[in-house]
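Q: I need the structure of the sequence given here:
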Amino acid sequence: MDPVIRSIRADEWPAVKELRLAGLQDPVAHLAFLETYQEAVAKPDSFWRERAAGAAEGVLERQQFVAVESGGRWVGSVVVLVEEAEAEGALGGVSEVRQGHLVGVFVRPEWRGRGVTERLFAYALEWAWEVAAVERVRLFVHERNSRAEGFYRKIGFVPSGESVPVPGDPGARELEFVMKRP
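A: Alright, predicted model coming up:
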């Protein structure tokens, strides 16, 4: 049975924490996330409560979507951050338009290749266009994360030509991919 895709609720912080920690243990986590497992596991429960409340259903500045299998286990997630026009974005730079910024993409290995990531992105993009009313959606991908880059291209993201240094590794680059409002 396919997982249900939905927004998180503020009281689901333990599941937010568990899925994030699982993602940070993935073999390509060093390319996909800007924190380590050791950093995340050391954070107090108050951090995870605030994180969940700040991206829960009804919040308009950001929204976390999860894929939940029938037994209640979370199997994937993506977060949409809303970046206002003329304001500095999450990884720097200033956009001329209101935009969504996708972060925290993770699907458990046993669910990859089964359409879960596509469904998560469809929900996230629909929310970005319809609820947040953004003009474009962007994401960044590490220049060596070819698996993720291939997926983003497949679903319609295109390179913008912009890049930023990877925090903590100035010799590496995060490449910006964008999708304009349909």
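Q: From here on, just use CA atoms for contacts and neighbour counts.
A: Will do.
Q: longest strand of the chain?
A: What stands out as the longest strand in the chain, according to DSSP state E, is strand 169-180.
Q: which residues touch that strand?
A: With Cα atoms under 8 Å, 6 or more residues apart in numbering as the test, strand 169-180 has contacts from 135-143, 152, 156-166.
Q: please give me the structure for this one as well, since I'd like to look at both together:
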Amino acid sequence: MPDAITLARFNESHIEGITALYNDPLITRQVLQMPFQSTEVWRKRLAPDNERVVQLVALHQGNVIGNLGLEQFSRIRRSHAGSIGMAVAREWQGKGVGSMLLAAALDVADNWMNLRRVELSVYADNEAAIGLYRKFGFVEEGLFRDHAVRDGRLVDTLSMARLRSMPQT
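A: Reported below is the predicted structural model:
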């Protein structure tokens, strides 16, 4: 992977890049976002300053090439868990950007948020993403049949989670 890739916490200067990333038709069909979202939609979605939410961007020469959001659940009885969602620009897929983002997010989840469980959903036919998640210890927990509309059809998604062993006291 090129050395010029850096990770940063999302800020206002990344809005245009995030909007472009998620409006790429090949990206839109692999995430649960609607196409043709405005920068204002993304500004509102990413604006809340909440320490239970970590939004990371991968940058190459200042341009957004990936995004990962990690959110700790706010309900008391689910506060040991969080969820992630991510996207990597198609020209950067398979080049380690997703691994960089996921490793950084899981470090925060483990060492700063003390999460025991991190979960996600992924389209059941997205083999590359499923492979990436497995590499980081995620396992399939269930299949959601006809879970989301994509390309005018109902398609399946997988529920995946990674459980971290907690130190014995």
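Q: buried subset of the contacts of strand 169-180 of the first structure?
A: Listed as buried from the contacts of strand 169-180 of the first structure are 135-143, 152, 157-159, 163-164, 166; burial here means 16 or more other Cα atoms under 10 Å.
Q: Looking at these, which are in helices?
A: Members of these lying in helices (criterion: DSSP state H): Tyr152.
Q: List the contacts of Ala47 of the second structure.
A: Counting by Cα under 8 Å, 6+ apart, Ala47 of the second structure has no contacts.
Q: Alignment lookup: it to the first structure.
A: Under the alignment (TM-score structural alignment), Ala47 of the second structure pairs with Ala53 of the first structure.
Q: Do you have the strands of the first structure handy? List them.
A: Using DSSP E, strands in the first structure cover 4-7, 62-68, 74-83, 99-107, 136-142, 158-166, 169-180.
Q: How about the spatially most central residue of the first structure: what's its closest non-neighbour residue?
A: The first structure has Val103 as the residue nearest its centroid, 2.5 Å off, counting by Cα atoms, centre = their mean. The shortest distance from Val103 of the first structure to any non-neighbouring residue, by Cα to Cα, 6 or more residues apart in numbering, is to Val79 (5.2 Å).
Q: can you count the residues close to Met179 of the first structure?
A: 21 (other Cα atoms under 10 Å).
Q: before we move on, what about Ile84 of the second structure?
A: 20.
Q: and what of the one 3 residues further on?
A: Each residue near Ala87 of the second structure was counted by other Cα under 10 Å, and the total is 24.
Q: Same check on Leu158 of the second structure?
A: Counted with other Cα under 10 Å, Leu158 of the second structure comes out at 21.
Q: Tell me how far it lies from His147 of the second structure.
A: 9 Å (Cα to Cα, to the nearest Å).
Q: quick one: the longest helix belonging to the second structure to the first structure mean distance?
A: Counting by DSSP H, the longest helix found in the second structure is helix 97-111. Helix 97-111 of the second structure differs from its equivalent in the first structure by a mean of 1.0 Å after superposition (mean Cα distance after the TM-score superposition for the first structure).
Q: What residues sit buried inside that helix?
A: 97-98, 100-102, 105-106, 109-110.
Q: In the first structure, point out the residues matching that helix.
A: The aligned range for helix 97-111 of the second structure is 116-130, by TM-score structural alignment.
Q: Tell me how far the matching stretch lies from the chain's centre.
A: 11 Å (Cα atoms, centre = their mean, to the nearest Å).
Q: where's the equivalent of Arg147 of the first structure over in the second structure relative to His147 of the second structure, distance?
A: In the second structure, the residue matched to Arg147 of the first structure (TM-score structural alignment) is Ala128. Distance of Ala128 of the second structure to His147 of the second structure, computed by Cα to Cα: 19 Å.
Q: Tell me, how many residues neighbour the equivalent of the residue nearest to Val103 of the first structure over in the second structure?
A: Counting by TM-score structural alignment, Val79 of the first structure corresponds to Gly69 in the second structure. By other Cα under 10 Å, the residues close to Gly69 of the second structure number 20.
Q: same question, Val88 of the second structure
A: 23.
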